[in-house]
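K.L.:
From the sequence below, what's the structure:
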Amino acid sequence: MATIVKQLRAKAVQATLLLQKHGCVYDTQLNMGYIASDRHAGNIWSSTRFSRFSSSLALDLLISTLVCLDLSYRLLRNFSSQAAFVEGDDRPPSLRKQASLKEDVILRAFPRKNTGKIWCKKERKVGLVPSIVFEQENGHLGGNKELISVEKKQLENIVNKIGQTFFLSRTYDLEIYDKPGGELQKKEKVLPRTIHLHSASDELLNVTFIRAPPSAKLKVGIPLVFIGEDSCPGIRKGGYVNTMKRVVPFVCPADAIPPFLEVDLSTLDVGHKILLRDLKVDPRLQLCHTDSSLPILKIMGTRSMEEAAVPAK
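P.N.:
Here you go, the predicted model:
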């Protein structure tokens, strides 16, 4: 019991020091944890009180540790992109994630004959993710479906590294083997269409792919990456970015799909907008929206800031 209490006390001290380092306060006497100020995200979080149990010292320490770890998770989860920079690397986190992933990623899969909930559960228990590959021509769903199972660990590593949005916006080489450790049956280029996660555990349940030969025109949602926030005049004056769209759908050839589109904010003042037609894209990319005047983002501020940004006539 003494060893457990000592370990819990050490974890509580470590968690408390981590919170204090990032501007957080945890009062062990009142058993109250709160965020004093979040200097990165610009948020003020209200106090969160927790009922105090005095049944034993171990229980008090356990509650304190869990509260501290929960607050640490919430704080780190709400860091802005500027706080997430790696020292010595001034690229946005999403760009660094893309750079860390190899250009040609090979996914290993195996044929699947059976369907249904029971068979899919059996596939997941042996480390496979039930998946489907089908055709999509000119942005419309097609046929020629093929049932496969993809290695779960490999998919999880990719999704965790670059995120779901970026996972769905790039092509992969799919190798289908007759069995684990068997011979290669065929290899083709595919684009992830949908990914389904468990609502509670975030476990990969299934993935849908579409075949992506170079000649095919595919509909794909391309994520936007905002750069130049540090030098944006509107943000430096105290404004903030009101984002309307983070992913923009395009129809484009499979060999011309960009992993992301950069949006430069370095020249935007308070009240300025960026529209869909302002995006700099490859001429082969066709915007799916009929109205290209829809806004992507706007630099917001108080009314006085917006009036000051408008030049007097």
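K.L.:
use CA for all of it now, contacts and neighbours both
P.N.:
OK.
K.L.:
Just to be sure, Lys298 is in a helix?
P.N.:
No. Read with DSSP: H, G, I helix; E, B strand; the rest coil, Lys298 is strand and lies in no helix.
K.L.:
so it touches Ile235, yeah?
P.N.:
No. Taking contacts as Cα atoms under 8 Å, Lys298 lies outside contact range of Ile235: 10.9 Å.
K.L.:
So for these two, which residues contact both of them?
P.N.:
Common neighbours of Lys298 and Ile235, counting by Cα atoms under 8 Å, 6 or more residues apart in numbering, are Val241.
K.L.:
and the gap between Arg124 and Gly228?
P.N.:
To Gly228, Arg124 is 43 Å away according to Cα to Cα, to the nearest Å.
K.L.:
Next: Leu61.
P.N.:
44 Å.
K.L.:
who has more neighbours, the two?
P.N.:
A direct count of neighbours by other Cα atoms under 10 Å for Leu61 and Gly228 places Leu61 higher, at 23 against 16.
K.L.:
this one as well, want them side by side:
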Amino acid sequence: MSQKFELFAEDRPDQGKGASRRLRRTGKVPAILYGAHRDPRALALDHNALLHQLENEAFFSSILTVTTGDKSQPCILKDVQRHPYKNQVLHVDLQRVLEDEEIRVTVPFHFLGEDTAPGVKGGGVVSRVMTELEITCLPKHLPEYIDVDVSKLELEVALTLGEVALPEGVSIYGGEEMLEQPVFIIHRPRREEEIEGEGEGEGETPPGEVPTTTGEPEED
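P.N.:
A predicted model of the protein is given here:
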């Protein structure tokens, strides 16, 4: 069952860099709500409440509800700008959604059966080539994540996007050309003797040959 997330917002009459800096000093985050064939709307969100919700993976791939006054609007999170080193959100982009129009969202993969995969049991090393997927779907079909079963994967065999079972109503953004993209591979580990053997022969003189030097002759 999908989790429900609600954002409480207020209108932001003043815009621009200076106005945004002043807003952040009051514990608010400037945001923009756009889409659904309507004009963009400048909003302000509570910073601490937003930061808490951003800790939840599902927040990024769920239909959110943004409430301003007595009106609510379904939307999705499209972009989050963060401070480069502070734990601070600088700006948020929200996109309105309509129930009869497809949306484009990036959702995470959840890998199942890694421990029981034959390749892992055989000593293989896991490589998650893709950890998320950009999809298109109607809002009612939006999954929080996509399960990827790797429990039968052998060594050196890649699981491709075309082999991932997608939820009902979900399509891969990018079309059929994406189907051959590798998602998950279990590599054969390099043997210790192969690593040790990489340096063999370096600096040694083959039998029957006289060592030569390329530098200047040594002085007495």
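K.L.:
Pro40 of the second structure reaches Leu33, doesn't it?
P.N.:
Yes. Contact criterion Cα under 8 Å: Pro40 of the second structure and Leu33 qualify, at 5.5 Å.
K.L.:
okay, the two: which has more neighbours?
P.N.:
Neighbours were counted for Pro40 of the second structure and for Leu33 using other Cα under 10 Å; Leu33 has more, 22 against 14.
K.L.:
Tell me the counterpart of that one in the first structure.
P.N.:
Alignment note (TM-score structural alignment): Leu33 of the second structure maps to Val133 of the first structure.
K.L.:
Checking its match next. Helix, strand or coil?
P.N.:
With three-state DSSP as the basis, Val133 of the first structure sits in strand.
K.L.:
how much space is there between it and Arg112 of the first structure?
P.N.:
11 Å.
K.L.:
Give the residues shared as contacts by those two.
P.N.:
Residues within reach of Val133 of the first structure and of Arg112 at once, by Cα under 8 Å, 6+ apart, are 147-148.
K.L.:
and the match of Leu33 of the second structure, how far is that from Val150 of the first structure?
P.N.:
According to Cα to Cα, Val133 of the first structure stands 11 Å off from Val150 of the first structure.
K.L.:
Same question for Ala216 of the first structure.
P.N.:
23 Å.
K.L.:
out of those two, which sits in the busier spot?
P.N.:
Val150 (26 against 18).
K.L.:
the strands in the stretch 51-200 of the first structure, which residues?
P.N.:
In the stretch 51-200 of the first structure, the segments counted as strands under DSSP state E, counting those that start in this stretch are 106-111, 128-134, 136-137, 140-141, 146-151, 172-177, 184-197.
K.L.:
Could I get the contacting residues of the residue most central in space within the second structure?
P.N.:
Residue closest to the mean C-alpha point of the second structure, counted by Cα atoms, centre = their mean, is Glu132 at 5.0 Å. Residues in contact with Glu132 of the second structure (Cα under 8 Å, 6+ apart) are 106-109.
K.L.:
Most neighbours among the residues you listed, which one is it?
P.N.:
Val107 (21 neighbours).
K.L.:
Show me what it lines up with in the first structure.
P.N.:
With TM-score structural alignment as the criterion, Val107 of the second structure matches Ile222.
K.L.:
Can you tell me how far its match is from Pro249 of the first structure?
P.N.:
Taking Cα to Cα, one finds Ile222 of the first structure at 6 Å from Pro249 of the first structure.
K.L.:
So which bit of the first structure is stretch 120-130 of the second structure matched to?
P.N.:
Counting by TM-score structural alignment, stretch 120-130 of the second structure falls onto residues 235-245 of the first structure.
K.L.:
number of nearby residues for Gln3 of the second structure?
P.N.:
Using other Cα under 10 Å, Gln3 of the second structure is surrounded by 10 other residues.
K.L.:
residues touching it, list them.
P.N.:
Residues near Gln3 of the second structure by Cα under 8 Å, 6+ apart: 58, 62.
K.L.:
Matching it against the first structure, which residue comes up?
P.N.:
Mapped onto the first structure by TM-score structural alignment, Gln3 of the second structure lines up with Glu103.
K.L.:
Please report the distance of its match from Ile176 of the first structure.
P.N.:
Distance of Glu103 of the first structure to Ile176 of the first structure, given as Cα to Cα: 20 Å.
K.L.:
Once you drop chain neighbours, what's closest to the equivalent of Val150 of the second structure over in the first structure?
P.N.:
Using TM-score structural alignment, the equivalent of Val150 of the second structure in the first structure is Leu265. Residue nearest to Leu265 of the first structure in three dimensions, not counting chain neighbours: Gly228, with 5.0 Å by Cα to Cα, 6 or more residues apart in numbering.
K.L.:
correct me, but that neighbour touches Val241?
P.N.:
No. When contacts are counted by Cα under 8 Å, Gly228 of the first structure is not listed as touching Val241 (11.9 Å).
K.L.:
Quick one: average offset of stretch 41-48 of the second structure versus the first structure, please.
P.N.:
Superposed on the first structure, stretch 41-48 of the second structure shows a mean distance to its aligned partners of 0.9 Å (mean Cα distance after the TM-score superposition for the first structure).
K.L.:
and that stretch, how far from the chain's centre?
P.N.:
24 Å (Cα atoms, centre = their mean, to the nearest Å).
K.L.:
Same question for stretch 57-73 of the first structure.
P.N.:
With Cα atoms, centre = their mean, you get 28 Å for stretch 57-73 of the first structure.
K.L.:
number of nearby residues for the match of Val150 of the second structure?
P.N.:
Leu265 of the first structure has 24 nearby residues by other Cα under 10 Å.
K.L.:
Pro74 of the second structure too?
P.N.:
Neighbours of Pro74 of the second structure under the rule other Cα under 10 Å: 18.
K.L.:
Give the equivalent position in the first structure for it.
P.N.:
Aligning on TM-score structural alignment places Pro74 of the second structure opposite Lys189 in the first structure.
K.L.:
quick one, what contacts the closest residue to that match other than its chain neighbours?
P.N.:
Closest residue to Lys189 of the first structure apart from its sequence neighbours, by Cα to Cα, 6+ apart: Asp173 at 4.7 Å. By Cα under 8 Å, 6+ apart, Asp173 of the first structure lies in contact with 104-107, 187-190.
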